[in-house]
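Participant: the amino acid sequence is not available; the structure is as follows:
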């Protein structure tokens, strides 16, 4: 039972093909079409959303680094994760963001680049971050250990948070969907309503988790400057 349940997250079981990771690139096929046409409602809505995200990340990063184009990197990260989360809600489309292979590939290089930049260019600033302001002298060695561990597990928490939220919602939808064949018409109608509500919840989770991933990455980058 457990093998069949988790097989929906196996990229090699569906249709005996290993091409499911191509779903990561489906968003690239959707976005550029709007740029070849006269500005439409879709393009205007997308542009407004990007400008809102730019203003949001600009406040988190700081005005001195916004001219370097850092906000566009996080906007692209947010867009990519959001598209993959939404595409995973469609039947027979592989959810790449439910795998640690994908989420760690996004989180680990970002964290390593932030740490290298911070320790090479702002070493004193990085040492200051290890001891919070107002810490008693007796507790300083313990705070350094705690801050070091919390800093080292950041890429893991980013990756696991995104993957776990995607897996949890899909597992719940799969579990409820498998019980539909053994229900009568009245219970089946309730099940369909619950599935629709869960799909709406998962749509919100798809946006929230991509936003959380991008915002936390932005906050981690602002700490090394």
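Facilitator: Good, I have the coordinates. This structure is a prediction, so every number in the text was calculated from the model and none was measured.
Participant: from now on I want contacts and neighbour counts done on CA atoms only, so please keep to that.
Facilitator: OK.
Participant: next, the buried residues of the helix ranked longest in the chain.
Facilitator: Assignment by DSSP state H gives helix 185-223 as the longest helix of the chain. Under the neighbour-count criterion of 16 or more other C-alpha atoms under 10 Å, helix 185-223 has 188, 191, 195, 198-199, 202, 205-207, 209-211, 213-215, 217-218, 220-221 buried.
Participant: putting a second one here so we can go through both:
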């Protein structure tokens, strides 16, 4: 028996090993061969997804001197989506359900945008603190609100991803634990429910990686 429900997400719980974080690197064994083979439907689909994301991120960033910067966010999207999908397989550690990984991705990214913006575009960054059309009386309050909302951005990025990942897994764990005590008829309904939840989690895996990448792109576009 586990000490509590959340211990099933503990990286050191399963088999008493802390090597579960190596699941983050499993993509290195699967993705590279795609680039050395004759283009298959899978690789053509992936190229289509990448080109679509590139066009969308280029519009969000703007036509500044940022050639190749979309590749950062496409790589971020690919990395998060792959790890989200890996977590849907049994006995594979879901690294993106931990703040350790999500905050490690969000904090340096946001910090680099802030440092770059405040050093190179100081006036532009100050102008962002007061929205256009704000009455003079409300300007001090708006500066405080905008500063706080700016500071909590990496936290919201990290919490949004980890919370969405852990919520679905937790629901599936709760339903799965009730299986042995149910009758045969209810087990059939449980299996159907678990399959539907798995489909939902697959959609959430794509959506959350897309949201993380798009918000990171929007934050970078504000500092130019």
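Facilitator: Right, received. Where do you want to start? Bear in mind the structure is a predicted one, so any value in this text is a computation, not a measurement.
Participant: and the helix or strand containing residue 127 of the first structure, what does it pack onto?
Facilitator: Remark: residue 127 of the first structure resides in helix 123-129, with elements defined by DSSP states H and E. Judged by 3 or more C-alpha pairs under 8 Å, 6 or more residues apart in numbering; DSSP states H and E, helix 123-129 of the first structure is in contact with helix 100-121.
Participant: got the angle between the helix it packs on and helix 185-223?
Facilitator: Orientation of helix 100-121 of the first structure against helix 185-223 (axes from the mean of the first three to the mean of the last three C-alpha atoms, to 10 degrees) gives an angle of 20 degrees.
Participant: how much does helix 100-121 of the first structure stray from the second structure?
Facilitator: Its matched residues in the second structure lie on average 0.2 Å from helix 100-121 of the first structure after superposition (mean C-alpha distance after the TM-score superposition for the first structure).
Participant: pull the residues that contact that helix.
Facilitator: Counting by C-alpha atoms under 8 Å, 6 or more residues apart in numbering, the neighbours of helix 100-121 of the first structure from elsewhere in the structure are 96-97, 125-126, 154-156, 158-160, 162-163, 217, 220-221, 224-225.
Participant: what about 7 Å?
Facilitator: Residues lying outside helix 100-121 of the first structure but in contact with it, judged by C-alpha atoms under 7 Å, 6 or more residues apart in numbering, are 96-97, 126, 155, 158-160, 163, 221, 224-225.
Participant: buried ones in it?
Facilitator: By neighbour count on 16+ other C-alpha under 10 Å, the buried set for helix 100-121 of the first structure is 100, 102-104, 106-108, 110-111, 114-115, 118.
Participant: ok, those residues vs residue 29 of the first structure, which is closest?
Facilitator: Out of the buried residues of helix 100-121 of the first structure, the one with the shortest distance to residue 29 of the first structure is residue 102. That distance is 19.3 Å, counting by C-alpha to C-alpha.
Participant: now rank the contacts of helix 100-121 of the first structure by neighbours and give me the top one.
Facilitator: The residue in the contacts of helix 100-121 of the first structure with the most neighbours, by other C-alpha atoms under 10 Å, is residue 97 (28 neighbours).
Participant: so that residue touches residue 164, yeah?
Facilitator: No: the pair residue 97 of the first structure and residue 164 fails to qualify as a contact (C-alpha atoms under 7 Å) at a distance of 9.4 Å.
Participant: state the distance from residue 200 of the second structure to residue 161 of the second structure.
Facilitator: Applying C-alpha to C-alpha, to the nearest Å, one obtains 15 Å for the distance of residue 200 of the second structure from residue 161 of the second structure.
Participant: equivalent analysis for residue 7 of the second structure, please.
Facilitator: Look at residue 7 of the second structure and residue 161 of the second structure: by C-alpha to C-alpha, they are 19 Å apart.
Participant: the more surrounded of the two?
Facilitator: Remark: of residue 7 of the second structure and residue 161, residue 161 carries more neighbours, 25 against 12, as counted by other C-alpha under 10 Å.
Participant: sorry, back to before: output the buried residues of helix 100-121 of the first structure in CSV, with distance to residue 87 of the first structure appended to each entry.
Facilitator: Below are these laid out as CSV (distance: C-alpha to C-alpha, whole Å):
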residue, distance to residue 87 of the first structure
100, 17
102, 15
103, 16
104, 19
106, 18
107, 20
108, 23
110, 24
111, 26
114, 30
115, 32
118, 36
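Participant: what is the nearest of those to residue 67 of the first structure?
Facilitator: Comparing those against residue 67 of the first structure with C-alpha to C-alpha places residue 114 closest, at 17.7 Å.
Participant: mean deviation, the longest helix of the first structure versus the second structure?
Facilitator: Here helix 185-223 of the first structure is compared with the second structure after superposition; its mean distance to the aligned residues, by mean C-alpha distance after the TM-score superposition for the first structure, is 0.3 Å.
Participant: coming back round to it: and the helix or strand just after the helix holding residue 127 of the first structure, how far out from the chain middle?
Facilitator: Going down the chain from helix 123-129 of the first structure, the next helix or strand is helix 140-152, by DSSP H and E. For helix 140-152 of the first structure, the separation from the chain centroid amounts to 26 Å (computed by C-alpha atoms, centre = their mean, to the nearest Å).
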